[in-house]
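> What follows is a protein structure lacking sequence information:
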């Protein structure tokens, strides 16, 4: 298997130019104790645990977005179908309103007590809140309490996920060797796609096998109830992990005893420039991500009149294509850099969004799938390198907090609101090309952000020692750093 072979191939000699380049950036000369030699087995365990948690997060959010029409009918008063759908999307967006609050709580906490403990806590909260949604009675049973409870548990979901992505990407980035961070980081978004694909696949099966009345009465609950067992597996895997080497090094040096109990003020005063850049990058990424993977099935069925099952199947196939390619693009970014890869995605959306939506509007199988696939290939550069690029914007002692706060502010404003905003624009203007224009606007933000960011591939994380795969590579790095 090519991915497995890459995971197990150290090959020092072919990376000597990268080692020498890293050494030249070190001043004064490096000592052997300055360099972290990663444990390949530990790196793989960390990647699996972090990716499973991310899969859990996006399974939870995916099932809600794919069941938006059904949830609107179950939890909101009958009457106007558009009002029900908008109410459902508004509840979907409500979870994102509290995500920045979750980031402000869990991010700095992860910088103080450790990444592992906080990621275990967020896993428990995510699984519990998703399971609870599957147990809420519908509007016909408990009237207005149904949407109230739905909003409460959705907001608990959002609060818990506020600490998930920042922690998971930080966890992988701090475990991975410098020259392979793009490859290992891509597995986090591989988990995202697994979560989305599992959600779409399960809902497609339920939709095909159950009648509309059965789906509305009990079938919609099944995906939410599945979250409980998945959460327990993810929690078990995370509890078995050790803290990241970078965090352990800072902890051993007493770095956390020399500062305030929480670095929140430090984050806002010292990291605002990289946080603004992070917000812009995440805005471009999340608008396009939610547009394609969350909103598109609803757009196809409501605006285009496309069969809802066919829409889900098309999205699933596109996601499978992305899953097959994502680690290769992550590995490519380790060779050519993150900036060229992300710029390709930004320019792709900027130039191709309108042609793709014109294809989709044709409403037949081949043009619809072609449009979705091209949009998916434009998204591929983002999902492949974002989780390795964002942690590299911040120093180790405030990385979890800075990334979580900036990431969740951006997701709250631009990501989770995408289905609601675009559906409102389509309904309000009657123009079903609005999703294309919104995507282009996000892509323009992405172009500007990528131009202004620094290249981070093959370089140590800020505030962290150089990280390599083998003792031989460490020895070569030490030798190359000497005059």
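Nice, I can see it. Keep in mind it's a predicted model, so treat the numbers as computed, not measured.
> going forward, measure contacts and count neighbours with C-alpha atoms only.
OK.
> all helices for the stretch 351-483 of the chain, in order.
For the stretch 351-483 of the chain, the helices defined by DSSP state H, counting those that start in this stretch occupy 365-389, 399-410, 418-429, 434-452, 471-481.
> oh, I was asking about the stretch 101-250 of the chain
Counting by DSSP H, counting those that start in this stretch, the stretch 101-250 of the chain has helices at residues 115-133, 139-142, 145-161, 164-175, 181-209, 212-214, 221-239, 245-252.
> Kindly compare burial across those helices and name the winner.
Ranked by mean neighbour count under mean count of other CA atoms under 10 Å, those are led by helix 164-175, which reaches a mean of 29.
> got the angle for that one vs helix 181-209?
140 degrees (axes from the mean of the first three to the mean of the last three CA atoms, to 10 degrees).
> Counting by contacts, list what helix 164-175 packs against.
Applying 3 or more CA pairs under 8 Å, 6 or more residues apart in numbering; DSSP states H and E, we find helix 164-175 packed against helix 40-66, helix 99-113, helix 115-133, helix 181-209, helix 245-252, helix 365-389, helix 399-410.
> could you list every residue that touches residue 368?
Going by CA atoms under 8 Å, 6 or more residues apart in numbering, residue 368 touches 359, 360, 361, 362.
> how about CSV for the helices and strands packed on helix 164-175, with distance to residue 266 added?
Listed next are those as CSV, based on distance: least, CA to CA, whole Å:
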stretch, distance to residue 266
helix 40-66, 27
helix 99-113, 10
helix 115-133, 19
helix 181-209, 27
helix 245-252, 17
helix 365-389, 22
helix 399-410, 10
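> Comparison target below:
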């Protein structure tokens, strides 16, 4: 049944992109920009935060507490997915996106203004934990709702392109955080960085909140939501869990690869480069910035390509390449650490990640019908992020500490990507066919192939 909805609305003669469609992309991506920026900055400055808020007997214990707190926010994401995702399918995408951006700004302010452990003792890490929980709850409803918003505003045959800005905005946010990290660590002394400099990236993020709220408040609701809401017979949550469980599992599998690659290769790598490769923090941020710029440019290109050749090949082959290349390339990097090798390592994976994640948002959103699109997408995405992505930095740090091998995180990345890909293509490979191909052919043969 969900397979039929994968292409619904694509052959209905929707108008070409106009100002409303472009405004919808901006409205959706600016909130995602703030969300990802906040999460990224916390990860990038994990070492500094560990010293100021989580003092421990040794640096590894302090860092584990810090990245563990990074993961704590992810416990709230499934709750946010259920509550805010359902809200978006009942009250509207626009209303819910306004709520999520306000909550995200609140969490950012709490971290950026929090007194340190030396000032208020255990209350300091408590404030950080509460802020991360608020951010996690907000994030639980942000990506699913924003993706539904963009897909439903997209013109005919361009859903892959429009939804790819979801990943492009994440790359932009990570790049922005990384560049701010380069500037702060490069211009300030270590003493100034630990005294006040680390707060600058968080306080800069607060500037995005009011702008995003204003733009979202001025953007119209989607026609697909209005039509689906008028025909609703039961709650979005009960309908999603009763009729679309397989679609949720497929979305979960897609997100496993998406989130593990994002949080290991793009968020954790600066910390890995400093601790395991003994490279300067500014070098780590520079290499990370280059890889993020690659994704920012290529993700929309691959999203547009998926509208032409299909979602399936761009979800399959990059994932296989990542699974096969992670260990040997990480071994090369640890054997020959340096600026050039780090840039080459991250650039290779940036291209592969761009191909996969530029396609993933539209693929997830299209397998759920409009009536439960935000709920189903939010649940699928956030369950995978919570289980596999949010704790990726923690697991990588723990694996290295436990095994004594800086190559041990490769096993986690490879296993997670293999699991995600297997789930997707064993459950229902035909559902990942291209919207453009259906639009072009419209044949009964394809309808029989995708309907189970």
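Structure's in. What do you need? Keep in mind that what you see is a predicted model, and the values were worked out from it rather than measured.
> which residue numbers in structure 2 go with stretch 86-100 of structure 1?
The aligned range for stretch 86-100 of structure 1 in structure 2 is 64-78, by TM-score structural alignment.
> do the same with stretch 294-306 of structure 1
Aligned by TM-score structural alignment, stretch 294-306 of structure 1 falls on residues 267-279 of structure 2.
> Need the distance between the two termini of the matching stretch.
Its first and final residues considered, stretch 267-279 of structure 2 spans 16 Å by CA to CA, to the nearest Å.
> Tell me the secondary structure at residue 15 of structure 2.
coil (DSSP: H, G, I helix; E, B strand; the rest coil).
> measure the equivalent of residue 211 of structure 2 over in structure 1 to residue 53 of structure 1 for me?
By TM-score structural alignment, residue 211 of structure 2 lines up with residue 233 in structure 1. Distance, residue 233 of structure 1 to residue 53 of structure 1, by CA to CA: 9 Å.
> re the thing from before, in the match of stretch 294-306 of structure 1, which residues are buried?
Using 16 or more other CA atoms under 10 Å as the test for burial, stretch 267-279 of structure 2 gives 267, 268, 269, 270, 271, 272, 273, 274, 275, 276, 277, 279.
> how distant is that stretch from the center of its chain?
21 Å (CA atoms, centre = their mean, to the nearest Å).
> Stretch 169-178 of structure 1 now?
So, by CA atoms, centre = their mean, the centroid of stretch 169-178 of structure 1 is 15 Å from its chain's centroid.
> next one: stretch 81-91 of structure 2
With CA atoms, centre = their mean, you get 19 Å for stretch 81-91 of structure 2.
> Same question for stretch 431-447 of structure 1.
20 Å.
> Which part of structure 2 matches that stretch?
The aligned range for stretch 431-447 of structure 1 is 405-421, by TM-score structural alignment.
> Quick one: residues in contact with that stretch.
Stretch 405-421 of structure 2 is contacted by residues 252-257, 260-261, 264, 276, 316, 319-320, 322-324, 326-327, 330-331, 334, 388, 395-396, 399-400 when judged by CA under 8 Å, 6+ apart.
> Now which of these would you call buried?
Applying 16+ other CA under 10 Å to the contacts of stretch 405-421 of structure 2 flags 252-257, 260-261, 264, 276, 316, 319, 322-323, 326-327, 330, 334, 388, 395-396, 399 as buried.
> Residue 239 of structure 1: which of the helices and strands packed on helix 164-175 of structure 1 is closest?
helix 115-133 (6.7 Å; CA to CA).
> once aligned to structure 2, how far is that closest one on average?
Taking mean CA distance after the TM-score superposition for structure 1, the mean distance separating helix 115-133 of structure 1 from the aligned residues in structure 2 is 0.7 Å.
> From the contact counts, what lies against that helix?
Partner elements for helix 115-133 of structure 1 (3+ CA pairs under 8 Å, 6+ apart): helix 40-66, helix 99-113, helix 145-161, helix 164-175, helix 221-239.
> so that helix corresponds to what in structure 2?
The aligned range for helix 115-133 of structure 1 is 93-111, by TM-score structural alignment.
> Which residue in structure 1 aligns with residue 129 of structure 2?
That one, residue 129 of structure 2, aligns with residue 151 by TM-score structural alignment.
> so what's that match up against?
So residue 151 of structure 1 contacts 91, 94, 95 (CA under 8 Å, 6+ apart).
> I'd like those laid out as JSON lines, including neighbour count and distance to residue 124 of structure 1.
Putting those into JSON lines (neighbours: other CA atoms under 10 Å; distance: CA to CA, whole Å) gives the following:
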{"residue": "91", "neighbour count": "23", "distance to residue 124 of structure 1": "22"}
{"residue": "94", "neighbour count": "20", "distance to residue 124 of structure 1": "20"}
{"residue": "95", "neighbour count": "25", "distance to residue 124 of structure 1": "17"}
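> Could you export these as CSV, including secondary structure and distance to residue 42 of structure 1?
Compiled in CSV, the contacts of residue 151 of structure 1 are given as follows (DSSP: H, G, I helix; E, B strand; the rest coil; distance: CA to CA, whole Å):
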residue, secondary structure, distance to residue 42 of structure 1
91, helix, 39
94, helix, 37
95, helix, 33
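> Filter these down to the ones also in contact in structure 2.
Among the contacts of residue 151 of structure 1, the contacts conserved in structure 2 (both residues aligned by TM-score structural alignment, their matches' CA atoms under 8 Å) are 91, 94, 95.
> and of these, the nearest to residue 246 of structure 1?
residue 95 (31.7 Å).
> What's the separation between that closest one and residue 193 of structure 1?
20 Å.
> do residue 248 of structure 1 as well
31 Å.
> again with residue 442 of structure 1
As judged by CA to CA, residue 442 of structure 1 and residue 193 of structure 1 stand 21 Å apart.
> repeat for residue 290 of structure 1
12 Å.
> And residue 278 of structure 1, by the same measure?
Separation of residue 278 of structure 1 from residue 193 of structure 1 (CA to CA) stands at 22 Å.
> repeat for residue 151 of structure 1
Distance from residue 151 of structure 1 to residue 193 of structure 1, by CA to CA: 25 Å.
> swap in residue 113 of structure 1?
30 Å.
> residue contacts, residue 145 of structure 2?
85, 88, 93, 96, 97, 374, 375, 377, 378.
> mind redoing it with 6 Å?
Neighbouring residues of residue 145 of structure 2 by CA atoms under 6 Å, 6 or more residues apart in numbering: 93, 374.
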